[in-house]
Every structure is written in C-alpha cells, then in structure tokens.
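Visitor: Can you look at this prediction? I've put the sequence above it.
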Amino acid sequence: MQHYNLLYSCVYEKERGIEQFVEEHALGIILSGELHLFTNKGTIIFKKNSIGLIRRNQLAKSMKFPESNGKPFKAINILLDQNALKKYASIYTIKKQDRYKGDYIIDLTKNSFLKDYLESLLPYFDNPELLTGEISENKTIEAVKLLLKAKPELFSFLFDFNDPHKIDLEAFMVQNFTFNVTLNKFAKLTGRSLATFKRDFRKTFNDSPSQWLTKKRLEEAHYLIAKKNKRPTDIYLDLGFENLSHFSYAFKKQFGVSPMNL
C-alpha cells in the first residue's frame, strides 16, 4: 500500500519482492517478521524493529518472511526522492556535496527518535484520507532532519545528486547478471546512455546485452542443477527469469534437454 511517498507492507505468507532496482533513497522499519535483502555483496537480514536506510540506484532482491507464530510481515518505508531533497537543499542552503563513497545500506536500528517517527506514520495507512501532499512533504522534511541529526555524515549520502559515473562494464555485468532489470537500468548504473551501453557491451562481450544475459543465466542454471543438485523451480527467479515456462523453454533450446530431466 502506497500513499504519496509512504509505503506500508503487510503479508501473511513468504513473498518475493518484484522491484529489483532501488530508484530513490528509502528509510524503513520492520514492525514484524523479517526482510532478507539480497545484494551482489551478500545477504542482509533485517529483523523485527530493524531500521535501515538504503541509497538510491542500487540493485537488490528482497524476500519478506512472516513470523513463525502466524503474525504477518509488516514494514513501513518512506521514499526520500530527489525532487524533495533538492527542494530541501534549496530551502536550507545546503552546499553542493562531493560524490558519496560510503556504505550504501546504513543500519539505524538503535535510534529511538527514528523508531518513534516511523511508527507515527502507521495511522495514515489506516486513515489515508488524512494524508495530504502537504503532510507528506512535512513528514519527508522531518525524516531528513532526524537522519542528519543522527548521522551528520549523511549530508553526502542524501545530497549527492550526481548520476552514477562510468564504471567497468565487464566487471559490473558479471557481478550483476542475475538481476531482472531493464537494459536502461543497467545502462544507468554503469554510467552510460542506452546507446553507449549497447555499443560498449558488444565491444566487451562480442554479443548483444539480451543474448549475453540469457546465455549467462542459462549457464549458471546448468551449473546449479547439474553440480549443486538445485531444483529448477528453486532457482529460475533468482537467475532473472520471469516464469518457469520461459526458463524451461530457453534451457531446452540451449542445452537440448529439459532442466527437469538434467
């Protein structure tokens, strides 16, 4: 459930997140259950009462786990979008920041002010008619002030408005090929326009991005099934395929045998 830039999650069964690209900074708290966040640097587990801040322009997969006693997974997030932060920087005369080079996921669990603030958002989901654009804007300002008070070093985190810089394409793609995002997103994260991304990709891999991604994902699937005894139903989503039938068709076309019969 989303109202303006406020999001509330409540799920009673284990649920895989759909969006794998973090477009805007997000501040959130886990009210019950657990959130497992899968990144190219490993898995981060957010337990009940965990508070975290994740930086924009990140690739991440998530899994929501309800509690074992039957209580649902619940979480509240507020998105700190670039337009709101630019407005804040203008109002409070914040100088231009250098490119941020710190951690991309910040643990803020011990901050009681942020806990109280995030829990104060819950009534707006029960009464969405009370949430106006003005209140949403005020809540965003309040969140930013609390973050800067908790960690003044977050000035660079929040107010670095630079786009991703151009990085090593080969290393990035080999590390992130399992993320199911558009070529536009891959291009942006490597600091390129889509046209430049496609051109550099062909120079690097001697293949188109779409064909290379499919081959790379299928090769990884073959390895996991043949060598690690993984079941196709357990891995196809993790490898970037949208459904099992498409995965099975592509696998058989590539290797001449169904993944179920390997």
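Guide: Thanks, I have the structure now. Numbering: from 1, shown residues only.

Visitor: Going by C-alpha atoms from here, please, whenever you check contacts or count neighbours.
Guide: Will do.

Visitor: Now do the contacts for N40.
Guide: L59, A60, Q175, N176 (CA atoms under 8 Å, 6 or more residues apart in numbering).

Visitor: In the chain, where's the longest helix?
Guide: Assignment by DSSP state H gives helix 209-228 as the longest helix of the chain.

Visitor: Grab the two from the contacts of N40 that are most spread out in space.
Guide: Using CA to CA, the contacts of N40 span at most 12.3 Å, a distance reached by A60 and Q175.

Visitor: Between the two, which has more neighbouring residues?
Guide: With neighbours defined as other CA atoms under 10 Å, A60 and Q175 compare such that A60 has more, 21 against 13.

Visitor: Now do the more buried one against F157, distance only.
Guide: Look at A60 and F157: by CA to CA, to the nearest Å, they are 18 Å apart.

Visitor: show me the residues around F255 that make contact.
Guide: For F255, the contact set (CA under 8 Å, 6+ apart) is empty.

Visitor: Pasting the second one now:
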Amino acid sequence: MTKNFYSLPQAIYELEGVRPILLNANNSILHKKLSQSMLDMEKIIVSHSIVYVISGTVKIVTQDYQETIVSEKEMLFMPKNSYIISDYVQKGSPMEVYLFFFDHTISTRFFSLYPQQHSQVKIEPLKLKTTNNILHYINSLASMQYKYINDQSMLEIKLLEFLALVQEQNSTFIQVLKNSEIQDSSLDIKTYMSKYYDKELSIEEWASLVGKSLSTFNRHFKKHYNISPKQWLLQENMQLAFTMLKNGKNTSECAQEFGYSNVSNFIKAYKSIHDNTPKQHQLQTSD
C-alpha cells in the first residue's frame, strides 16, 4: 500500500503539532505548527480545503504535475477529490498554517447565501487573495477557546463567515467550488474507487468524496453494482494480495501491507474471496 499517504482531514486530526479549534467529522478549523519539514506526503482530500500560511512554505503538486507554492500570508483553495503531493517546508522559524475543511453540506449552505449563475471553470487548486478582513479573522482564531470543539453549529457559522470573507475578493472561488460539487454529483463511483482503492480509505471517506451520506452511498453502490462497497473493496484488495503473493511476498508481509495486525484475519479474508489460503495458492502457482 502507499507509503506516507494521508486522507484529509481525518488523518491530520491526530498528528503532532495540530490543534483543533473546531472539529466535527470532515468539517474543521485547525492550527498546524511543525518544528521540522514534512516532504513528499501523498494526500487525497475528502473535504474541500483552504490553507493559510503564517510562516514557512507549502508546495503542492497535483496529479497532472501542476505545482503551486504558497508562501507567508498566502492562501490556497484545494477542491475535494484532489490527489496531491505536498511539502511543508520550514524556513528558520517553525512552519505554521491554518487549515479549513468543509464538506458538501457546508458548500450547499454557502451557495444558498451567495446564489450566482453557474459558469464553467477548470477545477484545480486556486490561489486566493488575502484581505485585511481575512487577516483579522485569522488573527482572532489564535485566542479562540470554545467550550466544545465539536460544536457543529458554531463550526458551521465560523466556516461560512470565513468563506464569505474569501468570496469578497475572490469571485472565481465560488465557481470552482460549484464546478467541483457538480462534478462529484456525476462521478462514476466504481471507476473512481478503482483508481484509488489501494489508499486505505474508509467507507465513510469514500461517501464524502462523492458528496453522499454513508447510507445513501451504500444504497447507491449496491443498487448499481449488486455488491456492497465494503465487499467490493475487499475483493479488489485480495486480488492485489494474490498478485503480491505471486510476486514473492509472504503471507505476513501481505497482512501487514493491508493493515491486518492479525495474520489469521488476513488469511480468513483472503480465503473468503479466493476459496484457498495464501499458502495453498502459492503451492498451486509453484507447481
């Protein structure tokens, strides 16, 4: 499986140096401070994201090799479903950023507050202008101490306030956001999952990526493909495990590769798909 791969925002919540200001599922406002650079980190972004750099530099490289560098007091919007490789580079002082994540629900609420005619624009990371109002908002976050960091209502208010400030001087922003949401609604789920099934995403994260609730996602997938997404992912992973075993990996290595702490559980999962244990398959292919 992919080394140094992160699904954002969930994977970042437990990282050292990350302070949640407000957080609820895939919506959050986070402060991140690193004492050392983090390089070549593969990420898939489950929720839309905006990064504001206080100090240091963030370099983003997209799947089509488009590179964007974000320096101090600059912001970058990254639509959800973005697959990127990022570098967080400190320059003398610790690397420090604020991260804002917001999902389909927040986006829909934002569109209702700022109704605009849809226009076709390219869906890609977008550099954003920083205004004095945005700077005042960012500075206010440093002293904010909420009673409950998982207060969903307060989080929605603060995210919508931030998005409104961003929209003031970034008219293209809402169009990129809208186009991203429209693309997600017409996304071929199975094709998309086939592309990234080896990234160890949870079913909840897959649902978020395509802009659906967990129950709707499960129901939609099973209706269209006659199999649950969980079972389909198991099939794909065990087929990959078969190839790895054929190429010389042993059972323990494969179990670890697919996140099984117990080898017996991996063998059971493998047999449920292939009808044979990994060892039986290796013996057959060696004959």
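Guide: Received, thanks. Bear in mind the structure is a predicted one, so any value in this text is a computation, not a measurement.

Visitor: Kindly reformat the contacts of N40 of the first structure as CSV containing secondary structure and distance to F113 of the first structure.
Guide: Conversion of those to CSV gives the following (DSSP: H, G, I helix; E, B strand; the rest coil; distance: CA to CA, whole Å):
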residue, secondary structure, distance to F113 of the first structure
L59, strand, 29
A60, coil, 27
Q175, helix, 37
N176, helix, 36
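
Visitor: quick one: which of the residues you listed is nearest I51 of the first structure?
Guide: A60 (17.0 Å).

Visitor: Thought I18 was touching that closest one, still the case?
Guide: No - contact criterion CA atoms under 8 Å: A60 of the first structure and I18 do not qualify, at 10.1 Å.

Visitor: What is the neighbour count of the counterpart of S156 of the first structure in the second structure?
Guide: When the second structure is aligned by TM-score structural alignment, S156 of the first structure is paired with Q175. Q175 of the second structure: 20 surrounding residues under other CA under 10 Å.

Visitor: ok, Q175 of the second structure touching V121?
Guide: Yes - if you go by CA under 8 Å, Q175 of the second structure and V121 touch, sitting 6.7 Å apart.

Visitor: all strands of the stretch 101-250 of the first structure, in order?
Guide: Counting by DSSP state E, counting those that start in this stretch, residue ranges of the strands within the stretch 101-250 of the first structure are 105-107.

Visitor: those helices in it, which residues are they?
Guide: Using DSSP state H, counting those that start in this stretch, the helices of the stretch 101-250 of the first structure run over residues 112-119, 122-126, 133-150, 154-159, 169-176, 183-189, 194-205, 209-228, 232-235, 244-255.

Visitor: Measure the mean distance from the fifth one to the second structure post-superposition.
Guide: Using mean CA distance after the TM-score superposition for the first structure, helix 169-176 of the first structure ends up 3.4 Å from its aligned counterpart in the second structure, as a mean over the superposed pairs.

Visitor: and what of the second one?
Guide: Between helix 122-126 of the first structure and the aligned residues of the second structure, the post-superposition mean distance stands at 3.7 Å (mean CA distance after the TM-score superposition for the first structure).

Visitor: Identify all contacting residues around that helix.
Guide: By CA under 8 Å, 6+ apart, helix 122-126 of the first structure touches M1, H3, Y8, I76, L130, L131.

Visitor: Now which of these would you call buried?
Guide: In terms of neighbour count (16 or more other CA atoms under 10 Å), the buried residues within the contacts of helix 122-126 of the first structure are H3, Y8, I76, L131.

Visitor: So what does the first one match up with in the second structure?
Guide: Translated: H3 of the first structure. In the second structure, H3 of the first structure lands on I21 (TM-score structural alignment).

Visitor: Just to be sure, that match is in a strand?
Guide: Yes - according to DSSP: H, G, I helix; E, B strand; the rest coil, I21 of the second structure belongs to a strand.

Visitor: my read: it touches H31, true?
Guide: Yes - assessed by CA under 8 Å, I21 of the second structure is found in contact with H31 at 7.1 Å.

Visitor: Make CSV out of the contacts of N40 of the first structure and add distance to Y236 of the first structure.
Guide: Output for these, formatted as CSV (distance: CA to CA, whole Å):
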residue, distance to Y236 of the first structure
L59, 18
A60, 16
Q175, 17
N176, 15
